[in-house]
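Trainee: this one's sequence-less:
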């Protein structure tokens, strides 16, 4: 669980800073760590700076497991609750019940491993087969071991976790081989006590069945959540492909419109050149017209004068 900073403000809370740091992909972890440590030191928080610099870069698988916890908080909490229920049920079930739980446990872990790989892929980091196997191993450890569950719940794993060879057996007795149960001792109690023992045994069996039912219900919810996550991933991929096609079509439309504008601008420039030529020709024609009109007026005047002269000579 995250703790509130003593100095107030998310930017000065060392726990929040470490959470932020462990959400950084491994390739950028060291640079981000130095940046955050330098900021803490510049703010006068030398102890926080030392804590930040002491943080170790997580492996890619550990980062993916941390990413799953942060990105799917509700599913992760159900997964932790499922681990607690499974560890309790594992102490009381027989060989057939344990086998069924193991099969269901593998299904849930496989689904969550797929989610972690998908989240890492969305963040730009593809998990190789070895890294996926490390995530799978870590999640199996979370189900089997309380200490591993507590480590994963911090969201600051530095390396993959290793599960125990089997779930813990009933406390106070030596572990038995998987799939076998110790034979009950011969009855040494009187018939009345034997009836009480049988009644207690039936009550225990009823409680065992109830625990197994709760575990199966948790498994069903986890599978349903995993399927929903896969559907969301498919929907997002389809939406991304659709928007990519729309972007391509819009780019083609933009390029075509740009070409048309360029052509129209060239046509407009040519039309303007022709207009300027026409204006010059019009001005020249106007000047010639005025010159001709003046010459005509002068010729008419000379003709009138000549006509008067002739008339006078007559």
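Mentor: Alright, I've got the coordinates. Here the structure is a predicted model, which is why all the values come from computation and not from measurement. Residues are numbered from 1 along each chain as shown.
Trainee: C-alpha from now on. contacts and neighbour counts both.
Mentor: Will do.
Trainee: residues in contact with residue 137?
Mentor: With contact taken as CA atoms under 8 Å, 6 or more residues apart in numbering, residue 137 is in contact with 160-163.
Trainee: what helix or strand is it on?
Mentor: helix 129-144 (DSSP states H and E).
Trainee: buried ones in that helix?
Mentor: Residues of helix 129-144 classed as buried by neighbour count (16 or more other CA atoms under 10 Å): 131-144.
Trainee: Serialize these to TSV and add fields for distance to residue 249.
Mentor: Output for those, formatted as TSV (distance: CA to CA, whole Å):
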residue	distance to residue 249
131	39
132	38
133	41
134	42
135	40
136	42
137	45
138	45
139	44
140	47
141	49
142	48
143	49
144	52
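Trainee: Identify the farthest-apart pair in those.
Mentor: 131 and 144 (20.0 Å; CA to CA).
Trainee: one more structure, for comparison:
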């Protein structure tokens, strides 16, 4: 198995199974690929729902619509019918995402459903978001400010801005008037959006740090477990060696005792043999004298 196959499998499981699956798949990879896999972060529920929706086969039509809409935005063409198609597609896909999540025993709440919708809208407007969705490995939901692609303004927004601009010949006071309440609201909304994005980035960094340290912790735990197993094996070996030594010591004592007995027996036998030989020689000598 290679890294891409493992990553695709990993982001296809529910978030509750992500950590266990990541650990299992990492064990089937090379050391470098395993390190890359363990650095991947668990997706939020809404991001998982979009990944699941992609695997269900319902997103390609939306991504194709996004390409047509971005082309129309860039060329200034009519996007009215495309906008209506977008509404129908997004609504249908959000419903399908909720169905799939419910079938997986992880139903989406309203906030998570909105995040799924925001991600699908971003995939229509932004090519990079579209590629992220097509990859099927989202870790968090996506969002896009405005109605057109990045750096572009939808025709309806342009029209409102032109109406708000002072007409030629209006007094300078009209040109330099204070922002309206609606403009203040938009400024606050943009500021809150920036703060939310900054908070999301900090949360993402924290999750990345958690994933890295989780990997380090798991590796350390495995090393400790391996050391414990080795230590237990060594303890068994020491215990067995001690038993062997005790048995050898007992055998040594028996052997020494038998050796000592054999040595005494041999000494007695030599002495008796010497005495018998002396008596034999004495008898022979006496016999010769008598002859």
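Mentor: Good, I have the coordinates. This is a predicted model, so every value here is computed, not measured.
Trainee: what's the closest of the contacts of residue 137 of the first structure to residue 269 of the first structure?
Mentor: Using CA to CA, the contacts of residue 137 of the first structure come closest to residue 269 of the first structure at residue 160, 70.0 Å.
Trainee: picking that back up, in strands, which of the contacts of residue 137 of the first structure appear?
Mentor: Among those, DSSP state E puts none in strands.
Trainee: In the second structure, what range does the helix holding residue 137 of the first structure match?
Mentor: With TM-score structural alignment applied, helix 129-144 of the first structure matches the range 110-125 in the second structure.
Trainee: distance from the matching stretch to the first structure after superposition?
Mentor: Following superposition, stretch 110-125 of the second structure is found to deviate from the first structure by 0.6 Å on average (mean CA distance after the TM-score superposition for the first structure).
Trainee: related to what we said a few turns ago, could you save the contacts of residue 137 of the first structure as TSV and add columns showing neighbour count?
Mentor: Listed next are the contacts of residue 137 of the first structure as TSV, based on neighbours: other CA atoms under 10 Å:
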residue	neighbour count
160	24
161	23
162	17
163	17
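Trainee: Check the first structure for its longest helix and report it.
Mentor: helix 191-313 (DSSP state H).
Trainee: Helix, strand, or coil at residue 250 of the second structure?
Mentor: helix (DSSP: H, G, I helix; E, B strand; the rest coil).
Trainee: returning to what we had before: and the longest helix of the first structure, what does it pack onto?
Mentor: Helix 191-313 of the first structure sits against helix 73-90, helix 95-122, with contacts defined as 3 or more CA pairs under 8 Å, 6 or more residues apart in numbering; DSSP states H and E.
Trainee: Would you mind giving those as CSV with mean neighbour count and distance to residue 226 of the first structure added?
Mentor: Output for these, formatted as CSV (neighbours: other CA atoms under 10 Å; distance: least, CA to CA, whole Å):
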stretch, mean neighbour count, distance to residue 226 of the first structure
helix 73-90, 19, 8
helix 95-122, 18, 6
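Trainee: Out of the contacts of residue 137 of the first structure, the closest to residue 97 of the first structure would be?
Mentor: residue 163 (20.1 Å).
Trainee: What is the equivalent residue in the second structure for that closest one?
Mentor: Alignment note: residue 163 of the first structure maps to residue 144 in the second structure; criterion TM-score structural alignment.
Trainee: which residues touch the spatially closest residue to that match that is not a sequence neighbour?
Mentor: Among residues not flanking residue 144 of the second structure along the chain, residue 122 sits closest, at 5.0 Å (CA to CA, 6 or more residues apart in numbering). By CA under 8 Å, 6+ apart, the contact set of residue 122 of the second structure is 129-130, 142-144.
Trainee: Over in the first structure, see which of the residues you listed survive.
Mentor: Of the contacts of residue 122 of the second structure, the ones still in contact in the first structure (both residues aligned by TM-score structural alignment, their matches' CA atoms under 8 Å) are 129-130, 142-144.
Trainee: nearest to residue 212 of the second structure, of the residues you listed?
Mentor: Residue 212 of the second structure lies nearest to residue 142 out of those, by CA to CA, at 23.0 Å.
Trainee: Could you find the closest non-adjacent residue to the closest one?
Mentor: In space, residue 142 of the second structure comes closest to residue 119 once its chain neighbours are excluded; the distance is 4.5 Å by CA to CA, 6+ apart.
Trainee: Can you show me the helices along the stretch 101-250 of the second structure?
Mentor: Counting by DSSP state H, counting those that start in this stretch, the segments of the stretch 101-250 of the second structure that form helices are 110-125, 127-135, 155-164, 172-175, 181-290.
Trainee: Residue 84 of the second structure: which of these is closest?
Mentor: Smallest distance to residue 84 of the second structure across the helices of the stretch 101-250 of the second structure (CA to CA): 13.1 Å, for helix 110-125.
Trainee: rewinding a little: just say which of the helices of the stretch 101-250 of the second structure is most tucked in.
Mentor: Neighbour counts (mean count of other CA atoms under 10 Å) averaged over each of these peak at helix 110-125, with a mean of 22.
Trainee: Now do it and helix 80-103, the angle between them.
Mentor: 140 degrees (axes from the mean of the first three to the mean of the last three CA atoms, to 10 degrees).
Trainee: what angle separates helix 110-125 of the second structure from helix 127-135?
Mentor: Using the same axes, to 10 degrees: helix 110-125 of the second structure against helix 127-135 is 120 degrees.
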